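**Q** sequence first, predicted model second:
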Amino acid sequence: MTRAASRRAVLTAALAAAAAGAASASSASATAPSPAAAADGPLVDNRFWSSYPDWSQGTRAGTRAVAGHRPALVIASPVGRVEYADPHTGKTAVWEHATWTSPVHRPRVPATEVIASWNARTPAGTWLQAELSGTYSDGTATPWFVMGRWTSGDGATDIRRTSVDDQTDGRSTIWTDTLSLDDPASGLRLGSYRLRLTLFRKPGTKLTPTVWRIGAMASAVPDRFTVPASTPRLARELAVPRYSQNTHVGQYPEYDNGGEAWCSPTSSQMIIEYWGRKPTAADLAWVDPAFADPQVCHAARHTYDYQYEGCGNWPFNAAYAATYRDMNAVVTRLHSLDELERLVGAGIPAITSQSFLKEELTGAGYGTAGHLMTVIGFTAAGDVIANDPASPSNEAVRRVYRRREWENIWLRTKRYDANGNVRSGTGGVAYLYWPTGPTAGQQRVLRELGIR
């Protein structure tokens, strides 16, 4: 079961004092806004670039757009060379590079948090860097923040995929994969942003990363310890494979201490296989043949963030899912359980992030500072059917959780730990994976969520 510290542990500590003060100042501050208040404006904005017209926008320096079944961005002619000293291998190498910078995007909601994600193929000897720069509501600008250095491989010619620590301008900070304003209570917001892709390859080669999608979820979810109860609208269960992370405890401890902390890649692998994709026998040849479900070990290895030292980097999981044939993947936030029901109704399961005390989720049997599970359906009574990887066996993975408990631990942004201290919640974070040829119903639901 997941017992590792939350991926937001540092952020939680930084915000705890301010949140505790707000919570104790007024009991009203610990309640959710009314549904009417929540409806006053949007809380989440998604913007992803993935079409040929998208790639033709913005500013290109050495890159070009490629049309076809899956429009993409590739290196056309590198604009320079740069040395990169990989902190995780100790090696320094020279790389050719080219860039694409998005147009300025002004989200519907001036944001307190932004999470970028991307879908790409990176052959051995190539990699990409995703960056974000924004303008605050007072007109001042952020620097270019690195949101991730990524490659799908980890061979001799590859860098090690990594987040970048210690990035702040004194007003915003990058916490592994999330840009977060340091003091949302001040009223300062991120009013606009641009994304920049830098594509790298070994000098003198014709290699190139191929990027199919990049974008970001910007949000301003208000502080809330509880959320309004929703009304059940759907009874459906999707046939999603079941994998337990706990059957991998002790396996490959170099990847986040083994299966005990593999909730995110285990959940990712379940959804990937739901869509009919899986690693090849050659992909899995490195795994000890004595280990069951080697694809879970494979997912952990290929989502591992060498700086974070964990497999829970949200965009890295989405990027891993998109390495499979014709798969799309994004990190987003959902407003409500109703949106999750609509996705399931269209045949799209979702991976959700939540944290809770043992007594807050009946039937879980554990508490966690941060855990991913896969929502695969809803009962006739509206309760949540989840494939919970924090289970003793594959057979035990399917769980039914009480609707009211589950929606609260998932959608809240503040919670109390076992010692009564205020900690953060994820506010509805979810990974969504789907094929490039979705049904009309699936396409409609995604479009309604602002995901294209």
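**A** Noted; the coordinates are in hand. Numbering: from 1, shown residues only.

**Q** please count neighbours and contacts with C-alpha atoms only from this point.
**A** Will do.

**Q** buried residues, stretch 332-351. List them.
**A** Residues 332-337, 340-351 are the ones in stretch 332-351 that count as buried (16 or more other Cα atoms under 10 Å).

**Q** which stretches of the stretch 201-350 of the chain form strands?
**A** Assigned by DSSP state E, counting those that start in this stretch, the stretch 201-350 of the chain shows strands spanning 210-219, 236-237, 327-333, 350-356.

**Q** swap in the stretch 351-452 of the chain?
**A** Secondary structure of the stretch 351-452 of the chain (DSSP E, counting those that start in this stretch): strands located at 368-378, 384-387, 398-401, 414-416, 422-424, 429-435.

**Q** right, and those strands - which one's nearest residue 23?
**A** strand 422-424 (8.3 Å; Cα to Cα).

**Q** and the most centrally placed residue in the chain, how close does it get to residue 353?
**A** Relative to the mean C-alpha position of the chain, the nearest C-alpha, by Cα atoms, centre = their mean, is the one of residue 314, at 2.9 Å. From residue 314 across to residue 353, the span is 10 Å (Cα to Cα, to the nearest Å).

**Q** try this one next to it:
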Amino acid sequence: MGPVLTVDLSRVAFHRFTPEEPLESGAAVLDDPFGGGQTTWQHRRWTSEEREIGFTATELVPSWTARTPAGSWLEVELQARTSAGHLTRWYVMGRWAEGDADVHRTSVPGQGDDDGDVAVDTLVARHGATAFRVRVTLYGSGAWVSGLGVMASAVPQRPAVPVSEPGTAGGIVLEVPAHSQQAHHGHYPQWDGGGENWCSPASVAMVLEFWGRGPHRDDLAWVGEGDPCPAVDHAARGMYDHSYQGTGNWPFSVAYAGSHGLSGFVTRLRSLTELERFVAAGIPVITSLSFKDHELPGSGYSTRGHIMVVAGFTPSGDVVANDPAAPSDGEVRRVYPRAAFENVWLRSTGSGGIVYVIHPPHVPLPSSDGNW
């Protein structure tokens, strides 16, 4: 395995909010660029206090869980205080609904200015951010937010990452069901080109099933007969970002899980040692990583961005993963070398340690050092 080092790779601060009844109300016109034209919506709005980060962050990622019954949707925005001391504009971080009959779920491109830009699901602070506010606007009637968080981070430039010390989950493997995205090859190409691109929907569907959650039978009536796992198709539809034209929007993935009664958030972890604390607590973790096939032995493919579930660890500390890129359900469970996995997950040319943590509200999280 090579030399073992304990790594503290990035500065991460996770801020949790509990929005009360929104204080402002009014009406606004939405011009849906993906169809439906202009519609006037009544809305209620909640704005957080300004929250100090504690360091100069370069990226902020919000995440939320909510319910939006028919006739409602929500918008999440961020505003940052720059390292120069002034407040930025409000950036739209997502327009989201659990269904697709009222608005088209979407990130919002073209918001870049001198202070920052929105890269699909991430606010990139051009000159750093020392504090921020978050704003949630509920449109229509009946929408409510059950969880809201913002992850602020500063990931150093690092082409390679040293392997961390094995932690508390050695020999623990959670029984996460296995679903291959490739089993859905060519399905519903209107959502991210079909199942061959559905790594995030397949991963979220696996974790939902692990927790005994997911769409009801009636919600799957539109899925074609003979589909190997209709819940994966349902997740792809429910996570699709019409602007990004993909199903890998991080907050949308968590929000989809939230629509099935789970709690969740997006954050960055600093090492596999830290991730092991979740597995030891019985919580599988969904990871975002990128690599060439030789960089992750046993993968057999290359990817510029991929989502998979960490379900456990071998006694020696290697990663037991449910990798939806496998050709079939029977090949989804993989063992990846600890050092290789940690490197392609944490390095700056990858996601810098992004994870989705999804769990029932009654299942407690392990203790945190500040990033969840």
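**A** Structure received. For clarity, every value in this text was computed on a predicted model and none was experimentally measured.

**Q** so after superposing, what's the score?
**A** Overlay of the two chains. TM-score (TM-score structural alignment, normalised by the length of the second structure): 0.95; 366 aligned residues with a Cα RMSD of 1.5 Å.

**Q** returning to that earlier point: dump the strands of the stretch 351-452 of the first structure to TSV, plus mean neighbour count and distance to residue 144 of the first structure.
**A** Conversion of the strands of the stretch 351-452 of the first structure to TSV gives the following (neighbours: other Cα atoms under 10 Å; distance: least, Cα to Cα, whole Å):
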stretch	mean neighbour count	distance to residue 144 of the first structure
strand 368-378	25	28
strand 384-387	25	38
strand 398-401	20	42
strand 414-416	21	29
strand 422-424	24	26
strand 429-435	23	24
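
**Q** could you export those strands as TSV, including distance to residue 60 of the first structure?
**A** Putting the strands of the stretch 351-452 of the first structure into TSV (distance: least, Cα to Cα, whole Å) gives the following:
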stretch	distance to residue 60 of the first structure
strand 368-378	37
strand 384-387	42
strand 398-401	47
strand 414-416	41
strand 422-424	39
strand 429-435	28
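
**Q** for residue 19 of the first structure, find the nearest of the ones you listed.
**A** Evaluated with Cα to Cα, the strands of the stretch 351-452 of the first structure place strand 422-424 nearest to residue 19 of the first structure, the distance being 6.5 Å.

**Q** packing partners of that closest one?
**A** In terms of contacts (3 or more Cα pairs under 8 Å, 6 or more residues apart in numbering; DSSP states H and E), strand 422-424 of the first structure is packed against helix 9-25, strand 414-416.

**Q** the longest one aligns to what range in the second structure?
**A** So the one you mean is helix 9-25 of the first structure. Aligned by TM-score structural alignment, helix 9-25 of the first structure falls on no residue of the second structure.

**Q** helix or strand right after that helix?
**A** Downstream of helix 9-25 of the first structure, the first helix or strand assigned by DSSP states H and E is helix 35-38.

**Q** could you check the angle the helix or strand just after that next one makes with strand 327-333?
**A** Counting by DSSP H and E, the next helix or strand C-terminal to helix 35-38 of the first structure is strand 44-49. On the basis of axes from the mean of the first three to the mean of the last three Cα atoms, to 10 degrees, strand 44-49 of the first structure is oriented at 150 degrees to strand 327-333.

**Q** residue 391 of the first structure is nearest to which of the strands of the stretch 201-350 of the first structure?
**A** Distance to residue 391 of the first structure, taken as Cα to Cα, is lowest for strand 350-356 among those, at 16.0 Å.

**Q** in the second structure, point out the residues matching that closest one.
**A** Going by TM-score structural alignment: strand 350-356 of the first structure matches residues 285-291.

**Q** superpose on the first structure and give me the mean offset of that stretch.
**A** Mean deviation of stretch 285-291 of the second structure relative to the first structure after superposition (mean Cα distance after the TM-score superposition for the first structure): 0.5 Å.

**Q** who touches that stretch?
**A** 203-204, 275, 278-279, 302-311, 344-346, 349-351, 353-358 (Cα atoms under 8 Å, 6 or more residues apart in numbering).
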